[in-house]
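Q: Let's see this in three dimensions:
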Amino acid sequence: MSDSNANPTTTTRTALHELADQGVSVWLDDLNRPMIADGDLAAYIDRGVLGITTNPTIFATALSEGEAYTDQIESLGMDTVSTDEAVFALTTTDVRDACDVFAPVFQRTGGLDGRVSIEVDPRLSADTAATVETAKRLWAEIDRPNLFIKIPATVEGLPAITQTLAEGISVNVTLIFSLDRYRGVMNAYLTGLEQARERGRDLSSIRSVASFFVSRVDSEVDKRLDQIGTDEALALRGKAGVANARLAYQAFEEVFSTPRWQNLADDGAHVQRPLWASTGVKNPDYPDTLYVTELVAPDTVNTMPDKTLEATIDHAEITGDTVTGAYDDAQKVLDDLAAVGVSYSDVVDLLEEEGVDKFEKSWQELLDTVAAEMSKHPGRA
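A: Have a look, this model is predicted:
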């Protein structure tokens, strides 16, 4: 099953390299133009970062601070483009440049890593056809083989994932909370590969990750456990997120050992790696590397905010695989949660609904920020 994510060559080994030894690729959840221009992104790579993801809030913050985007905004203002088109131009420029910075990692790892993700406008999450068309437009505009297009794992997103993959476009499936939905995501991936093969596409050029969110599960479950308030309930705090992710990995192992998968692998296909997302610890009572050290397993990605990345480098103890032998204990956590009155299905359904809403609000924040910046540089009369 495993693809090798060959360890980066650098003078100073860190916990990131120890994670790579275990088959975990560490990606950074942050990107802005100054990072690229000032060499900070290249410095992260030297420390062992193997890829990067982006989101609209990160872009909005970068746009509102400093002058890195001024020249392009002035140019866009002179062309009197819409705010949506300006967002498209600004974000695709950064992502294209980041792809170029990560190109050596992409080459060294045979296409496994060195990946940069950009998301489809989340306002389209309920529109399959529009999601696919936007994914194709982003792919063509950025025009780099180490790009990932982020598509949320909504009900409408699943066929969009399949259709995008069938076009030969690599996909980062995001916003996964439930085990059932994750199985649907893996099925969408396999179906997309099958359709790509029918169209004569090279399966070895198509990659995908499935972003399974972790800390948000604990935040919601812990809130409910605190409301219940019994000793049995309080003893379960901080356990749901890791347990859910470990059971997702069990599902990953099952799906990518089936004859259906082997048939695709024989034609050059690669596994869709689980990606642990939302790995910043939100409860200060928990270890700040909880969602790193407890989710070490081969063929995975851990995408970290800078604070978690620095904590991992500073003091994370990587002790080997902490997932594959823990499935029974993980299932017991979910069973115990049900026993004290926490509904798993209610939690994950709510988190998906809230996740889509947060994505849309984040996108609107980016639009508002760009509009405000462009208003400072009005176009031609």
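Q: drop to CA atoms for contacts and neighbour counts, all remaining ones
A: Fine.
Q: And Leu76, which helix or strand is it part of?
A: Assessed by DSSP states H and E, Leu76 sits inside helix 70-78.
Q: I meant to write Thr164 there.
A: Using DSSP H and E, Thr164 falls within helix 157-166.
Q: still on that earlier bit, quick one: list the elements packing against the helix holding Leu76.
A: With contacts defined as 3 or more C-alpha pairs under 8 Å, 6 or more residues apart in numbering; DSSP states H and E, the packing partners of helix 70-78 are helix 83-108, helix 344-375.
Q: Pick the most buried one from these.
A: Most buried of the helices and strands packed on helix 70-78 by mean neighbour count (mean count of other C-alpha atoms under 10 Å) is helix 83-108; its value is a mean of 19.
Q: Let's see this one next, to set against the first:
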Amino acid sequence: MNSTDRLAQLSAAGVSIWLDDLSRERLESGNLAELIRDRHVVGVTTNPTIFANALSKGESYDPQLRELVARGADTDAAVREFTTTDVRNAADLFRDVYTATNGVDGRVSIEVDPRLARDTDKTVAEAKDLWKTVDRPNLLVKIPATEEGLPAITRTLAEGISVNVTLIFSVERYRAVIDAFFAGLEQAKANGHDLRGIHSVASFFVSRVDAEVDKRLAAIGTDEATALRGEAAIANARLAYSAFEELFSSERWQALVKEGANPQRPLWASTGVKDPSYSDTRYVDQLVVSGVVNTMPEKTIDAVADHAEITGDTVTGTGEQAKAVFDKLSAAGVDITDVFLTLENEGVEKFEKSWTELLDTVTGQLEKAKGGAAE
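A: Prediction:
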């Protein structure tokens, strides 16, 4: 089987393949267009770490940098211009996919400033500003699923803005996200918005769960604990899908469907393998089910194309088995509640750190460009 067949099979199984990366170089070199054409890529996700990496490399941003210096832009304004320009151009590149899928795919995500993750009002204001600035119907604004983010999700959807809910780790929090989604659509309808134009995904982080749980299992060190290595992340995602099936068959959801609502699709994020002893496609081929998104680094897309075993649905009907994994983890001494709290806090901190690095990089570039302009 050649690589195109494996990615085609994944797509045919109902999994939307999104790229977890974006840069000016990808856009200008034609790389992203090639991935759309040849690799079945139908969307893009970004985060502060991705932009920090993109802006620290190469010279692709230099022309816009010189223009910003000439206008006297400060660091925050420059970061906003760089990131929204890339996202807008990517959204234009995906416009045909967006049209062909009636708005389901062809989506490009941009994240609110992660420093606002614990501030509901500022998150909503930032989401509205990003939506207005990018000004593309196939945008998804990313809002973290912190406790403060939940009401921000509802209020943003109520404005008719499509949302990618990010940094979801626990099924309990995922249920709260779905509730926030339902409430947002109900308010959007009351506000006069056409629900058919509002889309959302819920980004459930996968590999980080194994990384944290495996570390704790190693510290426990018993035979029972060791036997559970690598079991948590896939079981967690499968439990999330069970919750999705349950809540999206409820009377509350059916009432929204009658108003034209689109379901909030589960999205598997953090699908690059952290432990090199694991198969590098495990967070793809073991989480195949129709109607989900899998957003992957290009390295993972290449691995899937090369050697993934796509055998059809590997999720439906696995809820009880997945629950048994967590019963065993608890019995072995893993504090599951603390795992998810730790992962959420670390996730916010990592994105804050990346954002600070992004600001520092752009500040340095602006100063350098000003120096060059003064010579």
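Q: What residues does the equivalent of Ala129 of the first structure over in the second structure make contact with?
A: In the second structure, Ala129 of the first structure lines up with Asp121, judged by TM-score structural alignment. By C-alpha atoms under 8 Å, 6 or more residues apart in numbering, the contact list for Asp121 of the second structure reads Ala152.
Q: And Asp121 of the second structure, how far from Gly149 of the second structure?
A: Asp121 of the second structure sits 9 Å away from Gly149 of the second structure, going by C-alpha to C-alpha, to the nearest Å.
Q: for Val44 of the second structure, same thing?
A: Val44 of the second structure sits 22 Å away from Gly149 of the second structure, going by C-alpha to C-alpha.
Q: Relative to the second structure, which residues correspond to the helix holding Thr164 of the first structure?
A: Aligned using TM-score structural alignment, helix 157-166 of the first structure spans residues 149-158 in the second structure.
Q: what about that stretch, how far off from the first structure?
A: Here the mean offset of stretch 149-158 of the second structure against the first structure after fitting is 0.4 Å, by mean C-alpha distance after the TM-score superposition for the first structure.
Q: hmm, back to that, comparing Val44 and Gly149 of the second structure, which shows the higher neighbour count?
A: Taking other C-alpha atoms under 10 Å, Val44 of the second structure and Gly149 do not tie; Val44 has more neighbours (27 against 24).
Q: check contacts around the corresponding residue of the first structure for that one.
A: Under the alignment defined by TM-score structural alignment, Val44 of the second structure corresponds to Ile52 in the first structure. For Ile52 of the first structure, the contacting residues are 27-31, 114-117, 303, by C-alpha under 8 Å, 6+ apart.
Q: Out of those, name the ones that lie in strands.
A: The strands, defined by DSSP state E, take in 27-29, 115-117, 303 from the contacts of Ile52 of the first structure.
Q: Could I get those residues in a markdown table, plus columns for neighbour count and distance to Thr14 of the first structure?
A: Shown next, in a markdown table, are these (neighbours: other C-alpha atoms under 10 Å; distance: C-alpha to C-alpha, whole Å):
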| residue | neighbour count | distance to Thr14 of the first structure |
| --- | --- | --- |
| Trp27 | 29 | 14 |
| Leu28 | 22 | 15 |
| Asp29 | 23 | 18 |
| Arg115 | 26 | 21 |
| Val116 | 31 | 22 |
| Ser117 | 22 | 24 |
| Thr303 | 27 | 16 |
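Q: for those residues, which one is nearest Lys332 of the first structure?
A: Thr303 (26.8 Å; C-alpha to C-alpha).
Q: Name the SS class of the most centrally placed residue in the first structure, please.
A: In the first structure, the centroid-proximal residue (C-alpha atoms, centre = their mean) is Ser211; its distance is 4.6 Å. The three-state label given to Ser211 of the first structure by DSSP: H, G, I helix; E, B strand; the rest coil is strand.
Q: Correct me if wrong: it contacts Ala277.
A: Yes - in this structure Ser211 of the first structure lies within contact range of Ala277 using C-alpha atoms under 8 Å: 5.7 Å.
Q: on that earlier part again, could you confirm the match of Val44 of the second structure falls within a strand?
A: Yes - residue state for Ile52 of the first structure (three-state DSSP) corresponds to a strand.
Q: how close does it get to Leu264 of the first structure?
A: Distance from Ile52 of the first structure to Leu264 of the first structure, by C-alpha to C-alpha: 27 Å.
Q: Next: Arg144 of the first structure.
A: 24 Å.
Q: Ok, Ile58 of the first structure next?
A: In this view, Ile58 of the first structure and Leu264 of the first structure are 37 Å apart by C-alpha to C-alpha.
Q: Mind checking which of those two has more residues around it?
A: Counted by other C-alpha under 10 Å, Ile58 of the first structure and Leu264 do not tie: Leu264 has more neighbours, with 18 against 15.
Q: host element of whichever residue in the second structure pairs up with the more buried one?
A: Under the alignment (TM-score structural alignment), Leu264 of the first structure maps onto Leu256 of the second structure. Secondary structure from DSSP H and E places Leu256 of the second structure in helix 251-257.
Q: Quick check: buried residues in that helix?
A: For helix 251-257 of the second structure, burial by neighbour count (16 or more other C-alpha atoms under 10 Å) applies to 253, 256.
Q: quick one: secondary structure of Arg173 of the second structure?
A: With three-state DSSP as the basis, Arg173 of the second structure sits in helix.
Q: Then Ser16 of the second structure?
A: Ser16 of the second structure - assigned by three-state DSSP - is strand.
Q: Give me the aligned partner of Arg175 of the second structure over in the first structure.
A: Alignment note (TM-score structural alignment): Arg175 of the second structure maps to Arg183 of the first structure.
Q: how deep is that match tucked in, by neighbour count?
A: Neighbour count of Arg183 of the first structure, defined by other C-alpha under 10 Å: 15.
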